[in-house]
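Engineer: have a look at this fold, sequence not included:
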């Protein structure tokens, strides 16, 4: 993470410039709030996203994360104007410790995340969608990688797409700048659920309520192990995963879950 636990002990009291955040019943909702620019990602907005995701990662009271967007477009990716002429805007938060790479930040979140996609997703916006645990998209949402039309290539997006679809399919999306309808994105695994746009909130809430029934610490262990075992040779993966299971057994939630099962009652999760 690009921010320490001390730096992100709390969200900015005055709020962010380009994000809206709310924490309710262990769910942190992060809303991209630059609708006049179709939520294009400029450096200050990227820093705010890094800060908010670091807060979500470190805060024990955050069990689940929802990524949403204001306006009619989810995200158009990087702000090309800021790439060409730079951005001298005064930051609203401390400078991150390094370059902001959304794919890495989302992978390091280690908490279930849901992207609530109400409108089109372009270019670098895929980094938020393809790395979320779940993606609930409006039936009218579309998904496109137009970089080759601008003389660019979505290198980082390709890397995250390769985790969820065959290589030829991912390459084709990047090379031909095709526009996917939500139903096509669902078939490819980029989207996990589709719904009418006016039902998105209810579908996401239903998924959140289901996830809240389960141990948050168990899900965090599982998501962290999923990322970490990728870097291990096959000969070391099973030993690593066995060790993770042993550590998880020592947590309060694991002991509570097993006790609740034996006592035939609902568990009371603490997230510890």
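Structural biologist: Cool, got the structure. Computed from a prediction, not measured in an experiment: that's the story for all the values here. Numbering: from 1, shown residues only.
Engineer: rest of the way, CA atoms for contacts and neighbours
Structural biologist: OK.
Engineer: hang on, residue 67 in a strand?
Structural biologist: Yes. When classified by DSSP: H, G, I helix; E, B strand; the rest coil, residue 67 is found to be part of a strand.
Engineer: residue ranges of the strands in the chain, please?
Structural biologist: Using DSSP state E, the strands of the chain run over 19-24, 27-32, 64-69, 113-117, 121-122, 134-138, 142-144, 179-181, 193-195.
Engineer: out of these, which is closest to residue 47?
Structural biologist: Closest of the strands of the chain to residue 47 is strand 19-24, at 10.6 Å (criterion: Cα to Cα).
Engineer: show me the contact partners of the closest one.
Structural biologist: Taking contacts as Cα atoms under 8 Å, 6 or more residues apart in numbering, the residues outside strand 19-24 that touch it are 15, 28-34, 45, 48-49, 62.
Engineer: what about 6 Å?
Structural biologist: Applying Cα atoms under 6 Å, 6 or more residues apart in numbering, the contact partners of strand 19-24 are 28-33.
Engineer: state the distance from residue 25 to residue 72.
Structural biologist: Using Cα to Cα, to the nearest Å, residue 25 is found at 27 Å from residue 72.
Engineer: what does residue 26 give?
Structural biologist: Counting by Cα to Cα, the gap from residue 26 to residue 72 is 27 Å.
Engineer: for comparison:
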């Protein structure tokens, strides 16, 4: 169904192992309302169980990627319990993005602010249009972006993260790339092609290796060095026993293309 005919707050399209999740509130700059968070969580939960999934792209309709939380909706319920529940729900969505068993690519156009910037930082990879801008701007309205700080501080150097959080100032796509918030900043008209090319490069790899690699990468970051190496050794030994690894190594030795089957 064309996007114009679908009023769901979040859309999902899947084809050949690739899923596109589309934020669908363009006139509200794709703000993360309660409805958007609930829809995102449902989609992420379903995708986590999809054994055929190989890669996910999170994108958005309209002029902005995501303007963060829906401030008007938030102000309509000035209750501590409501705010705590809201931020915990958003935090669960962000953790679900990271815990998906396959790589997640953010396709960023326009603005990515506050929780929108948090969403970019929570994705494994990110490609942005040169005109995109990023900020954690809650400080400008008297609200420190505490939950976005969790993802941001794990993605960019701490002093750079602190400057963004304390000033609320925007950075452009080139600076975001320098800091490691995004992988690539490309001309606006090349954004779709750049995302497509990156996804294709992942889809061409062994599904077994990709899934093992994503889970291993995030877990080892939280471990002390010796434990990280022990854990990585166990994962790599298990990966070596897979059909895909045997096929890939044999193909390399025999100088032929590998045919991966996801086992």
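Structural biologist: Yep, it's here. What you see is a predicted model; the values in this text were computed from it and never measured.
Engineer: quick one: TM-score?
Structural biologist: Between these two chains, after superposing, the TM-score reads 0.88 (TM-score structural alignment, normalised by the length of the second structure); 248 aligned residues with a Cα RMSD of 1.9 Å.
Engineer: returning to that earlier point: the more surrounded of residue 25 and residue 72 of the first structure?
Structural biologist: Using other Cα atoms under 10 Å as the criterion, residue 25 of the first structure and residue 72 rank with residue 72 on top: 15 against 10.
Engineer: so what does the more buried one match up with in the second structure?
Structural biologist: Following TM-score structural alignment, the counterpart assigned to residue 72 of the first structure within the second structure is residue 63.
Engineer: how about the nearest residue to its match once chain neighbours are set aside, what does it touch?
Structural biologist: Leaving aside its chain neighbours, residue 63 of the second structure sits nearest to residue 110 (5.4 Å; criterion: Cα to Cα, 6 or more residues apart in numbering). Contact analysis of residue 110 of the second structure by Cα under 6 Å, 6+ apart lists 63-65, 132.
Engineer: closest one of the residues you listed to residue 244 of the second structure?
Structural biologist: The closest of those to residue 244 of the second structure turns out to be residue 65 (Cα to Cα; 36.3 Å).
Engineer: how near is the residue mapped onto residue 181 of the first structure from the second structure to residue 222 of the second structure?
Structural biologist: Residue 181 of the first structure maps onto residue 172 of the second structure when the alignment is built from TM-score structural alignment. From residue 172 of the second structure over to residue 222 of the second structure the distance is 30 Å, taken as Cα to Cα.
Engineer: kindly report the same for residue 93 of the second structure.
Structural biologist: Going from residue 93 of the second structure to residue 222 of the second structure by Cα to Cα gives 20 Å.
Engineer: and these two? Which one has more around it.
Structural biologist: Neighbour count, other Cα under 10 Å: between residue 93 of the second structure and residue 222, residue 93 has more, with 23 against 10.
Engineer: now do the contacts for the more buried one.
Structural biologist: Residues counted as contacts of residue 93 of the second structure (Cα under 6 Å, 6+ apart) are residue 41.
Engineer: quick revisit: in CSV, list the contacts of strand 19-24 of the first structure along with distance to residue 258 of the first structure.
Structural biologist: Below are the contacts of strand 19-24 of the first structure laid out as CSV (distance: Cα to Cα, whole Å):
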residue, distance to residue 258 of the first structure
28, 28
29, 31
30, 33
31, 37
32, 40
33, 43
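Engineer: could you identify the most distant pair in those residues?
Structural biologist: 28 and 33 (15.3 Å).
Engineer: so what's the aligned residue in the second structure for residue 266 of the first structure closest to, chain neighbours aside?
Structural biologist: Alignment note (TM-score structural alignment): residue 266 of the first structure maps to residue 257 of the second structure. Distances taken as Cα to Cα, 6+ apart put residue 251 closest to residue 257 of the second structure, at 5.9 Å, once the chain neighbours are dropped.
Engineer: residues near the one you found, how many?
Structural biologist: Neighbourhood size, residue 251 of the second structure [other Cα under 10 Å]: 14.
Engineer: please apply the same query to residue 211 of the second structure.
Structural biologist: 18.
Engineer: what's the answer for residue 19 of the second structure, then?
Structural biologist: Burial of residue 19 of the second structure is recorded as 18 neighbouring residues (other Cα under 10 Å).
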